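Colleague: Here you go, sequence then predicted model.
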Amino acid sequence: MHKVLQSLQLSLLNVGYAHLDKHWNYDNVVSPFTRMYYISKGSAKVYHNDQTFDLKPGYMYLIPSFTYSRYKCDEYHEQYYISFFEEIKNGLSIFNLKSFVYELKAKDTDIAYFKRLLEINPNRALVNDDPEVYDNRPTLQTFKKKNEKLSSAFYLETNGLLRILLSKFIKDHNRLVIKNTTRNNLSQVLSHISENLDKELTINELASYCHLSTDYFSRIFKQKFGMRPNKYIQSKRVERAQLLLLTTDNSLKQIAEKVGLENLSYFSRVFKSFTGKTPGNFRKEELNV
């Protein structure tokens, strides 16, 4: 597991301090990056992963990438916020491999980390707190340039602080508890899926990869990840398509091929089943923000 974690890459998008009121009220927020908050004053609510979190002063909160969420503030609250991309080798997400808590009592050192990230990354605040504004392609395309402009010292410090803060939310036990052989480790299957999203993937192939029967493989996969393998594969294809639509100028046909859904009509149906929008409408709405 640690060898996998050694490939973890974290890239800062935004960091800032916000004064928010009842206008902070957004539904159907699904972003291709991870969010982290520290609440300093007031109260609000966030809904995700089938849970309701009462945001309260002195606590930190985590929302994984590509997670449906809803925000609501009835009166007023203030928060430090961080958004960042996370990726393990071959496009895998750490949220596939480890279990996380999403609410933690912050220590003085944690608060100092938020403040330090803001200090060494000025001018990275969100201009508008509406997700439909900041989840757009132009914003996402500029983050790499801003990170490259950091000094070597600040770049390394930023990455280290992000790692420390993210590590706070990881549960002590591994999410995957399976037989101790490489081929029976489902994390290897997730990596295999991520590497081959542009190809045909069958349950028989994945089960064989683990030296398991198809039925048993499907059962333990659902037990570990909450969905059948086919649905998981489709969800990963749609997630990658969303990111490509936001961050590249690739045509819909090129993106469909890159995510293993070469038939444009089928690609559109699958994409809409997960997002409620066709790929073309998704890109158009984001670009016209």
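Modeller: Everything's here; your move.
Colleague: C-alpha from now on. contacts and neighbour counts both.
Modeller: Fine.
Colleague: So what touches stretch 237-256?
Modeller: 32, 66, 136-138, 140-141, 197, 259-260, 262-264, 267, 270-271, 274, 279-280, 283, 286 (CA atoms under 8 Å, 6 or more residues apart in numbering).
Colleague: Which residue ranges of the protein form strands?
Modeller: Using DSSP state E, the strands found in the chain span residues 9-21, 25-29, 34-42, 44-48, 51-55, 59-63, 69-72, 76-87, 98-100, 103-105, 170-174.
Colleague: Same list, those strands, but as TSV with distance to L212 please.
Modeller: Shown next, in TSV, are the strands of the chain (distance: least, CA to CA, whole Å):
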stretch	distance to L212
strand 9-21	31
strand 25-29	37
strand 34-42	33
strand 44-48	33
strand 51-55	34
strand 59-63	33
strand 69-72	35
strand 76-87	28
strand 98-100	22
strand 103-105	36
strand 170-174	21
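Colleague: Please convert the ones you listed to CSV, extending it with mean neighbour count.
Modeller: What follows is the strands of the chain, written out as CSV (neighbours: other CA atoms under 10 Å):
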stretch, mean neighbour count
strand 9-21, 19
strand 25-29, 15
strand 34-42, 21
strand 44-48, 18
strand 51-55, 16
strand 59-63, 22
strand 69-72, 18
strand 76-87, 20
strand 98-100, 18
strand 103-105, 16
strand 170-174, 12
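Colleague: so how many other residues sit close to L140?
Modeller: 18 (other CA atoms under 10 Å).
Colleague: ugh, wrong one, K149
Modeller: For K149, using other CA under 10 Å, the count is 10.
Colleague: so what's it up against?
Modeller: Applying CA under 8 Å, 6+ apart, no residues contact K149.
Colleague: before we go on, here's another structure to hold up against the first:
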Amino acid sequence: MNNIKVHIDVVNMGTVSSEWSKKRFPYPHHRIYYVFDGEATLTLNHTKLLLQPGYMYLLPAFSMVETLCENFLSHYFIHFRLHHHDILDIFTTYQPAIQVEALADFVGIFNTLQTHFKRDTPYSVMLTYSSIYQLLAPFFEHCKKPSHDLLRFETVLNYIDYHLDTKLSNAVLAKIMDLNPVYFSNLFSKTFHMSPNQYIIKKRLDKAQTLLTTTNYKVNAIAIQSGFDNNMYFSRLFKNRIGLTPTEYRLKAKYENGQH
């Protein structure tokens, strides 16, 4: 956790109504919601949640989210990214809760965060970090220690993260762990419930979504940087998995980032 850097993009509040009901969409940022009035239904990776007053919700980036609001929902929301070096992704490692009771002083912490997160003085930076960690901590209160099998793959997962734009094969990855490629593939699939190739594709699509929302690079350049050497294949795969073309995703993510 000491190696994690938090980058906050949006701190705001608002009220949504029936227009918030939408098809599934993978948000490009982690999000914290705090509902203070109204309610809505949210489906997160096939898990249905009732968003209701008095609770905080944590939505990991790139998770498929579908919302249904029949009346209205008033909520505070925070969009943020986590940069980590040489450690496993904390959502994969610790599997935090996605719904917890709201902190009694949430509004005060939120207001501090909103006031200081764009300022670069030491005072504001320290207040920003302390505030976001206070809001995140309850989601991790009951997390278990990561399994031995998961920790075994730390070096491999970090290697994948840093080499997405290169050719990655089972043979290359298995060699890092000094395992037979077939045994490595089977162990990886058992641990992460997806094959190494499926995991690599997911991480490449995650990187593409990040680049689409944080840069002005052209789609073909993003495809290459994300590890896809064929732009047509990248666009077709992106549309198949995400439900939008890369260009459509960029436009929709920009809208979503400004709304809630």
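Modeller: On my side now, so go ahead. Everything numeric here is computed off the predicted structure, so don't read it as measured data.
Colleague: show me what contacts the residue most central in space within the second structure?
Modeller: Nearest to the mean C-alpha position of the second structure, counting by CA atoms, centre = their mean, stands A61 at 1.6 Å. Shown in contact with A61 of the second structure (CA under 8 Å, 6+ apart): P26, Y27, P28, H29, H30, R31.
Colleague: Columns distance to H148 of the second structure on top of those residues, output as TSV?
Modeller: Below are the contacts of A61 of the second structure laid out as TSV (distance: CA to CA, whole Å):
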residue	distance to H148 of the second structure
P26	30
Y27	30
P28	30
H29	29
H30	26
R31	29
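Colleague: ok, now which ones touch Y76 of the second structure?
Modeller: V11, N12, M13, G14, Y33, Y34, V35, F36.
Colleague: hmm, try it at 7 Å
Modeller: N12, M13, G14, Y33, Y34, V35 (CA atoms under 7 Å, 6 or more residues apart in numbering).
Colleague: so what corresponds to it in the first structure?
Modeller: Matched to the first structure by TM-score structural alignment, Y76 of the second structure sits across from Y80.
Colleague: Name the nearest residue to that match, sequence neighbours excluded.
Modeller: Y17 (4.4 Å; CA to CA, 6 or more residues apart in numbering).
Colleague: Would you mind listing the buried residues in stretch 218-234 of the second structure?
Modeller: V219, N220, I222, A223, I224, Q225, S226, G227, F228, D229, F234 (16 or more other CA atoms under 10 Å).
Colleague: Aligned to the third one, what sits in the first structure?
Modeller: Residue-level alignment of I222 of the second structure against the first structure, with TM-score structural alignment as criterion, gives I255.
Colleague: what about that match, distance to D249 of the first structure?
Modeller: To D249 of the first structure, I255 of the first structure is 10 Å away according to CA to CA, to the nearest Å.
Colleague: which non-adjacent residue is nearest the residue of the first structure most remote from its centre?
Modeller: What lies farthest from the middle of the first structure is S213; by CA atoms, centre = their mean that is 31.2 Å. In space, and not counting its chain neighbours, S213 of the first structure is closest to A207: 6.0 Å by CA to CA, 6+ apart.
Colleague: so who does the alignment partner in the second structure of the one you found touch?
Modeller: Applying TM-score structural alignment, one finds that A207 of the first structure aligns to A174 in the second structure. Going by CA under 7 Å, 6+ apart, A174 of the second structure touches N180, P181, F184.
Colleague: which among the residues you listed gets closest to T47 of the second structure?
Modeller: Proximity of the contacts of A174 of the second structure to T47 of the second structure (CA to CA) peaks at F184, which lies at 30.2 Å.
Colleague: what's the distance between the residue nearest to S213 of the first structure and E195 of the first structure?
Modeller: 16 Å.
Colleague: Please apply the same query to K171 of the first structure.
Modeller: 27 Å.
Colleague: Out of the contacts of A174 of the second structure, which is nearest to L44 of the second structure?
Modeller: F184 (30.1 Å).
Colleague: Just give me the neighbour total for the closest one.
Modeller: So F184 of the second structure, with other CA under 10 Å, has 21 neighbours.
Colleague: Which residue is the nearest non-sequential neighbour of it?
Modeller: A174 (5.6 Å).
Colleague: again with F62 of the second structure
Modeller: P26 (4.6 Å).
Colleague: burial measure for that neighbour, as a count.
Modeller: Neighbours of P26 of the second structure (other CA under 10 Å): 21.
Colleague: on that earlier part again, give the equivalent position in the first structure for the residue nearest to the centre of the second structure.
Modeller: Counting by TM-score structural alignment, A61 of the second structure corresponds to S65 in the first structure.
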